[in-house]
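**Q** Predicted structure and sequence below. I'll ask about it afterward.
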Amino acid sequence: MAHEYLLACLAFLAVNVVRVLSSTQDMEFTFVLPAGSKECFYQKLEKNSTLEFEYQVVGQANQQANQDITFAIISPTGRREFEDKRKKHALHKLAGTMEGEYQMCFDNSFSKTKEKLLFFTLFINDSLNDDEELAKSIITNEDAENTLIGFKSRLEEMHRQIHRGRVIQLMLRTYDTRDQLRQDNNLWRVDLWSAINICVIIAVAVTQVHILQSLFPGS
């Protein structure tokens, strides 16, 4: 009996490990939203899933000012679950979703001249209600059940922390991309001023030589 109980516990743990890892999905994306435009991304969700969406205006391709955006999450029925008015960064969590296609829309129509460089991450955790039914069917000891449920919670939390660490690394790479864009956009200015300085130095040298020759006409 003890061996059967131990095997049942191990089977439950193995099933939860596989389901936690396979029931989550995430994505990251960086894009430039032109001035005066709107861009929507679509994601199909299952019923009773959990959606975590985080976005940040990393910057403009050329400047640092006006780093804000209007954002909304729209359900399959057209209801606005979340709406942000001209924010730079936000994190939204939506639990108990309905089945269908959700919209994540970024709106930069209020800015007529400034494009925005945006980074967002999407984390989806499918419903795990079947795991609770499985736990009740193979475990009768209350303490053991609480231990297994606690283990599953810690496993899910560890997975979320790993995901957050990955998001931070991607955001740092996005900052590097923004800085590279600024360097590329400022390169022509450096070249222009260098050319102007060279021309000025040559003109000053020629002028000095001409002045010296005018002071000594017979030489």
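**A** Looks like it came in fine. Because the structure is a prediction, the values reported are computed rather than measured.
**Q** all contacts plus neighbour counts: C-alpha atoms, from now on.
**A** OK.
**Q** Look at residue 168 and give its secondary structure.
**A** Following DSSP: H, G, I helix; E, B strand; the rest coil, residue 168 is assigned to helix.
**Q** Please enumerate the strands of the protein.
**A** 24-33, 38-45, 50-59, 69-74, 80-87, 89-95, 100-107, 116-125 (DSSP state E).
**Q** Now render those as JSON lines, adding mean neighbour count and distance to residue 203.
**A** Listed next are these as JSON lines, based on neighbours: other Cα atoms under 10 Å; distance: least, Cα to Cα, whole Å:
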{"stretch": "strand 24-33", "mean neighbour count": "15", "distance to residue 203": "43"}
{"stretch": "strand 38-45", "mean neighbour count": "13", "distance to residue 203": "51"}
{"stretch": "strand 50-59", "mean neighbour count": "20", "distance to residue 203": "41"}
{"stretch": "strand 69-74", "mean neighbour count": "20", "distance to residue 203": "49"}
{"stretch": "strand 80-87", "mean neighbour count": "14", "distance to residue 203": "51"}
{"stretch": "strand 89-95", "mean neighbour count": "14", "distance to residue 203": "51"}
{"stretch": "strand 100-107", "mean neighbour count": "18", "distance to residue 203": "51"}
{"stretch": "strand 116-125", "mean neighbour count": "21", "distance to residue 203": "42"}
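**Q** Put this next to the previous one:
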Amino acid sequence: SSMRLLVLLFATLAPVACTLHRFKTLVEAGNTDCFTVDIKQTSVGVTASYMVISADSSHDIHFDLRGAQSSYQVKERRQRGIHTFDAAQGEMSLCLDNSYSYTADKMIAVSIHINDDIVPLSTVADKTTQAADRIQRQLKLAQNELYDRSNLEKKHRTVVENNFENINFWGIVNSCAMVTAGVVQVVAIRKLLK
């Protein structure tokens, strides 16, 4: 039942496939950086956001966004912004203009989220079930591997303990034999010298 709950949770949370473009760029003083994103489907939802994350002085940037076929256009000068719109198929351009600043380089974080075609719920549920089954198989393999390694570690520990006991026993026997041989030699030499 927990597996079904997990599948249902993923199926309700992930019915839409999406493409996410995230990057940071340094726009030097007096320069403009432009980027393009290819929109492959017609009429998809796009969310574009940007934020100036570091600058020497002013924290604003000229943001220029143009959707494919002029379907959407934004021009503004702000520290950050979020724009959601429906984009047409084609190339969407995004420019970060810092040409008005003569000394301040600016680090900009940009995120573009494109909602692709809606994936059928059954496909998401099937993929989630397959992923959960694969995870369970991997967990069982990992448990078996841990069990085998635990047994191997016990075997090695037993061998080491037996070797330790054998070394101690034979070390004591050898020490006693050496002491006995030494005592016998001393006694024999004394008897010879008398």
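**A** Here it is on my side, so go on. Predicted model, so just to flag it, every value in this text is computed and none were measured.
**Q** And the TM-score between these chains?
**A** TM-score for the superposed chains, counting by TM-score structural alignment, normalised by the length of the second structure: 0.51, backed by 114 aligned residues with a Cα RMSD of 2.8 Å.
**Q** Can you lay out the strands of the first structure as a markdown table showing distance to residue 191 of the first structure?
**A** Formatted as a markdown table, these follow (distance: least, Cα to Cα, whole Å):
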| stretch | distance to residue 191 of the first structure |
| --- | --- |
| strand 24-33 | 26 |
| strand 38-45 | 35 |
| strand 50-59 | 24 |
| strand 69-74 | 33 |
| strand 80-87 | 36 |
| strand 89-95 | 35 |
| strand 100-107 | 36 |
| strand 116-125 | 25 |
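**Q** Wait, a strand at residue 162 of the second structure?
**A** No. Under three-state DSSP, residue 162 of the second structure falls outside any strand and is assigned helix.
**Q** okay, now it: neighbour count?
**A** 12 (other Cα atoms under 10 Å).
**Q** What does it correspond to in the first structure?
**A** If you follow residue 162 of the second structure across to the first structure using TM-score structural alignment, you land on a gap.
**Q** May I see the buried residues of stretch 145-157 of the first structure?
**A** 145, 148-149, 152, 155-156 (16 or more other Cα atoms under 10 Å).
**Q** Sort out which one of those lies nearest residue 132 of the first structure for me.
**A** The shortest gap between residue 132 of the first structure and any of those belongs to residue 149, at 8.5 Å (Cα to Cα).
**Q** Distance check, that closest one against residue 163 of the first structure.
**A** Applying Cα to Cα, to the nearest Å, the value for residue 149 of the first structure to residue 163 of the first structure is 21 Å.
**Q** likewise residue 72 of the first structure?
**A** Taking Cα to Cα as the measure, residue 72 of the first structure falls 23 Å from residue 163 of the first structure.
**Q** before we move on, what about residue 110 of the first structure?
**A** Counting by Cα to Cα, the gap from residue 110 of the first structure to residue 163 of the first structure is 33 Å.
**Q** Without its sequence neighbours, what residue ends up closest to residue 109 of the second structure?
**A** Distance criterion Cα to Cα, 6 or more residues apart in numbering; nearest residue to residue 109 of the second structure, sequence neighbours excluded, is residue 24 at 4.4 Å.
**Q** which position in the first structure aligns with that neighbour?
**A** Using TM-score structural alignment, residue 24 of the second structure lines up with residue 30 in the first structure.
**Q** May I ask you to confirm that that match is in contact with residue 118?
**A** Yes. The pair formed by residue 30 of the first structure and residue 118 meets the contact definition of Cα atoms under 8 Å, at 5.6 Å.
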